[in-house]
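S.K.: predicted model and sequence follow; I will ask about them next.
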Amino acid sequence: MNPRHSSLGDPFLWLAIMLIGGMLCWLSFARYNGFNAGMYDLGNMAQAIWSGTRGEPLLYSRPEGMRASRLAGHVEIGYFLFAPLYALWPDPRLLLAIQAALFALGALPVYRIAWRRIDMQYGGERAVPYAARLLALIYLLYPTAQTGVLFDFHADTVAAPLLLFALDALDVRSWRWFAFWTALALSMKFYVAALVVGVGVVMFLWEGQRRAGVATALAGGIYGLLAFFVVRPLFTPPSSGGVAVISSGYLAYYFGALDEIIATFPDRLLNAVVVFGPALLVAWRGWRWLLPGLPLAAAMLASTGPGGAFDYRYHHYALVVPFIAMGIIDGAARMQRGIPVVRSGATRRRGRSWRGDLGFTVAVTAIFSALLVNTPLNPLFWLGGPGYGFDRSIYGITPRDVRLAAFLATRAPPGAPVAASTFIATHLVNRETVYLVRYPFEARAERLPDLLPQVQYALPDALFDWYLQLDDGYGGGVDYDQDAIAILLRDPSFALVDMDDGVLLFERDADPERILVNRLSLIPDNGAPARQQFGPFDLVDARVEVIGDRRLRATFVWRVREALPPGTRYIPVSRLDGVAGARFVHLPGYALKPAWEWQTGDVVEETFDVIVPPDALPGQYAWRVGWYDARHPDAALTDERSRMAGTGEYVVTLVEVTP
């Protein structure tokens, strides 16, 4: 068995690579197809790489209302390498597939290094690859590696296996390949330079490669300085204030809230356990190889970046995994050779079995992965609880998701500048301008009014179906885009022209014949009796008329007997019974003047136009209306689970749908 190619014929390794890589690719695709992968970060990366196919410097749409280069941020020069493939298949799923495949192939260098440093030393070139197989499994199952792959697309996750290929070349002193893989890794993100400097230090101090170690550390340091202080300012707009402002702004963005670090210190400590805990039994003996990854891990654990960036599920920790793997390999090799361990000033030999400790490390890694990563290895994946498995907000692909994909493919104008709901935008990235109607860091759609002059179309979601339970509330929810829809309805430059199952298409300067009316007014109470009661609301009148080809106009009159309790949010939603996609949020009572703002004694008349889905078969259908709790996790499904307590759906009339 050739020590340079000891992995190529092991079916166990290839089976593990295909199973784990295939699983992660499948889950990544499911997340995208289920409209659960956001514009931050998959969409931004895909848009930048699409820009690269046009010879542009990786441009993407910034929330400030401009196009910016990825070279002005993390200096992701390596994204140009994906551009030729993206030109062949311009779809964000290509990036997800590449990321999963590269990660899985990272098991190859882990296997080879472990075989050479442990198995071959233990039993010669004919040794059974015991350590190599276990190390490959540890790498493939490592929780922070898998979560990195499953969290959109990031250069960090791509760079991790490239570093492992570089370390494999280092192990056999193949300097050209070492330089090649190191350069590729550096091109993915500027702060990979710090890791390369660390590799050079280890080479100099402990690998017996002083000249190569110095060269590696210098190359990493020089590249990092050039990337940060030359390339970034070169592609940064002059209005940003130059290098000093760029540097301080970057540091303030990720490390500027000391009080937050103190308040969340216990959580950060638990995340440190997840990052390093599975490997420590063996890896602490190979602490030298842990050193290159420690500064990055410490920086991330101290980060106050957006969305709790210190969490183990973030992509940054993927770059630490190669050095955890090397630490385990070095630690096991030292145990195997009986190298003395120094502790508290006393030198002694440990009598532990390296084989047993490696087996235990695999078991611990698998347990951590099964408990903390949302994959089929996790029992909660199959129990169907909120936030796990095929939940619609994770990997579930609902009939609505299929309809939404078809709507975007056939009825959303290609290439035009758009602003869209965060998960819709990810499917519209192959264009110069893609803004969000509401950014994840906004409490409301605060930036949208300033962005609208740059866009031709807007696609908010009135039945936003992503929901995440949080300690202090929830993320997403059916009213997530409510404020953005209100802004669009009030903007005289835009008009609603199309819809499908809650997804709305607004157009600038639309043809008057295509405009869908939405208006609300307070009218005098004529004392008419209620046709139906919905909690505090009386339905006084309701009518639906055909106004065009598959176009209907609905008018509802509500009397408010008492206002909703503070903090509650209910919305009226109608549907055509038996017609897929024919759910109509009452936009006037949802956005123009939300029902939770109605006052006792108000009589509210709302008039709105809707479009019957083009795939609806001709026939007569019942128009039903109901009220739903906007803060219920299942509100977007508009069924009995979120329906206003004590109420049901009410049949308003029968509607004739013609061919």
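M.R.: Sure thing, it's come through. Since this is a predicted model, take the numbers as computed values, not measurements.
S.K.: contacts and neighbour counts: CA atoms only from here.
M.R.: OK.
S.K.: which residues touch stretch 293-313?
M.R.: The contact list for stretch 293-313, computed with CA atoms under 8 Å, 6 or more residues apart in numbering, reads 144, 147-148, 151, 195, 198, 253-257, 260-261, 268, 271-272, 274-275, 316-317, 319-321, 323-324, 441.
S.K.: from these, which land in helices?
M.R.: With helices defined by DSSP state H, the entries of the contacts of stretch 293-313 inside them are 144, 147-148, 195, 198, 253-255, 260-261, 268, 271-272, 274-275, 321, 323-324.
S.K.: got another, please set it beside the one above:
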Amino acid sequence: MITTGFDLGIFEQAVRSYAHSQLPVSELKGPGFPLLGDHFSPILATLAPFYRLWPSPLMLLLAQAALFAVGVVPLASWAQRAAGRATALTVAFGYGISWGMAQAVGFDFHEVCFAVPLLAFSLTALGEGRLRAAVMWALPLLLVKEDLGLTAAVIGALVARRGRVRLGLVASAAGIVGTLLEVLLVIPAFNPGLQYGYWNNLSSGGANGAGLSAVLHAANCGLTVVLLLAPTAFMALRSPLLWTALPTLGWRFLSHNPAYWGTKYHYSAVLMPIVFAALVEAVATRPGGQRAARAHLAIGAAISVLLLPLFPLSRLADAATWHTSARITAAHRILDRIPDGATVAASNGLVPQLTSRATVSEFGLTGSRPDPEWIIVDTATPQTWPTSHAQQACDIDIARSHGYRVVTDQHGYLLLHRP
């Protein structure tokens, strides 16, 4: 129960829609909200057959883990062919425990999990001179998320630089035009407000802010770049493949949203196959090859190990990870009292426990569906989003004054129902 409605619940509602042959909608974003009006991620439909077989948020989490894991196959195989077994093992190890992957796995499910293997296969093909294959692996990025068309455009530019000028220019044009169409036409057409809702995130408030804001922006962005390159002992800087990271780093660092600047959440997952592909090419093209890079590879592996305790994979060594507390058991027992198909407003941390079988919205979030049949809230855990703990208590009092009665109140979980 450390997953949340934003974002695991949203993506389960999307995949659930596809599994029932409908365009994706998310009650969590608003009643009947069309998700193609939020981000352009139709590739999520590929999970629909699996969800029909196993309608659970666990399916999404395991699919994400599998997609991340697949990325190691082309990278390690290329490393072995180009620079030997030791390099392959170092790349596989570093990629597998990289902080970008750990942060993404530790924070729900996100559509970028599809981009990770696509980038790994594309950059491997690019590094090995299979330029047409590099383009074919890159173009599906347009179906993952609207900003990744720019990443595909950079791959096209690298293809042009490496000899296939026409192919590369066509790929770059497709990436740029695809992103523009998605942002300017497709997403606004589905969005209830007829606009792309994330333009405000692209303002340069963080970059051009004054005083402490500017210092924090520079410090966070600088730390992110250092931590990105450190597991390669900065050898990735030797490879032009690293240019592929620039679009993602660009929109993140130009944003005024501090969540984008640092190492939290899932935003760096797509950068991991890029830096390790750049590492492979750097070792393969360096005079002296693996022998000359041996010290750098050892340093990079050591840095990866040192970073491990700072990120979510360290939870595997925590005994509490493998123990189900009495409170969690009670929560599941209380959730089972909500019938399938009901409309429910739930605390953010309880949402994914219900999205597979009910119509769920966030309790306390402005714009949520009014008057759900059931309300379930966590009253023991301090709430910070989408409402404060004090405001949640106030909202509960309002709900009770509007006819909701207490079904049960145990272990800090309050279940309300209005007949």
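M.R.: The structure has been received and is ready for your questions. This structure is a prediction, so every number in the text was calculated from the model and none was measured.
S.K.: drop anything exposed from the contacts of stretch 293-313 of the first structure.
M.R.: Burial of those was assessed by neighbour count (16 or more other CA atoms under 10 Å); the buried members are 144, 147-148, 151, 195, 198, 254-256, 261, 268, 271-272, 274-275, 316-317, 319-321, 323-324.
S.K.: just to confirm, which helix or strand has the closest residue in space to A125 of the second structure that isn't next to it in sequence in it?
M.R.: The shortest distance from A125 of the second structure to any non-neighbouring residue, by CA to CA, 6 or more residues apart in numbering, is to A134 (5.0 Å). Here A134 of the second structure, judged by DSSP states H and E, is contained in helix 131-138.
S.K.: quick one: contacts of that helix?
M.R.: Outside of helix 131-138 of the second structure, the residues that reach it under the criterion CA under 8 Å, 6+ apart are 118-119, 121-126, 152, 155-156, 159, 164, 167-168, 171.
S.K.: now with 7 Å, please.
M.R.: L118, L119, F121, S122, L123, A125, L126, A152, G156, V159, A171 (CA atoms under 7 Å, 6 or more residues apart in numbering).
S.K.: superposed on the first structure, what's the mean shift for that helix?
M.R.: Comparing helix 131-138 of the second structure with its match in the first structure after superposition yields a mean distance of 5.0 Å (mean CA distance after the TM-score superposition for the first structure).
S.K.: show me what counts as buried in that helix.
M.R.: L131, R132, A134, V135, M136, W137, A138.
S.K.: and for stretch 162-174 of the first structure?
M.R.: L162, L163, L164, F165, A166, L167, D168, A169, L170, D171.
S.K.: could you dump these into JSON lines and include distance to R232 of the first structure?
M.R.: Rendered in JSON lines, the data for these read as follows (distance: CA to CA, whole Å):
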{"residue": "L162", "distance to R232 of the first structure": "23"}
{"residue": "L163", "distance to R232 of the first structure": "23"}
{"residue": "L164", "distance to R232 of the first structure": "27"}
{"residue": "F165", "distance to R232 of the first structure": "27"}
{"residue": "A166", "distance to R232 of the first structure": "26"}
{"residue": "L167", "distance to R232 of the first structure": "28"}
{"residue": "D168", "distance to R232 of the first structure": "31"}
{"residue": "A169", "distance to R232 of the first structure": "30"}
{"residue": "L170", "distance to R232 of the first structure": "30"}
{"residue": "D171", "distance to R232 of the first structure": "33"}
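S.K.: and of those, the nearest to G548 of the first structure?
M.R.: Taking CA to CA as the measure, G548 of the first structure sits nearest to L162 out of these, at 58.8 Å.
S.K.: quick one: contacts for that closest one?
M.R.: L162 of the first structure neighbours (CA under 7 Å, 6+ apart): W181, L184, A185.
S.K.: how about a cut-off of 10 Å?
M.R.: When contacts are counted by CA atoms under 10 Å, 6 or more residues apart in numbering, L162 of the first structure is found next to 102-103, 105-106, 109, 168, 180-186, 188, 319, 322.
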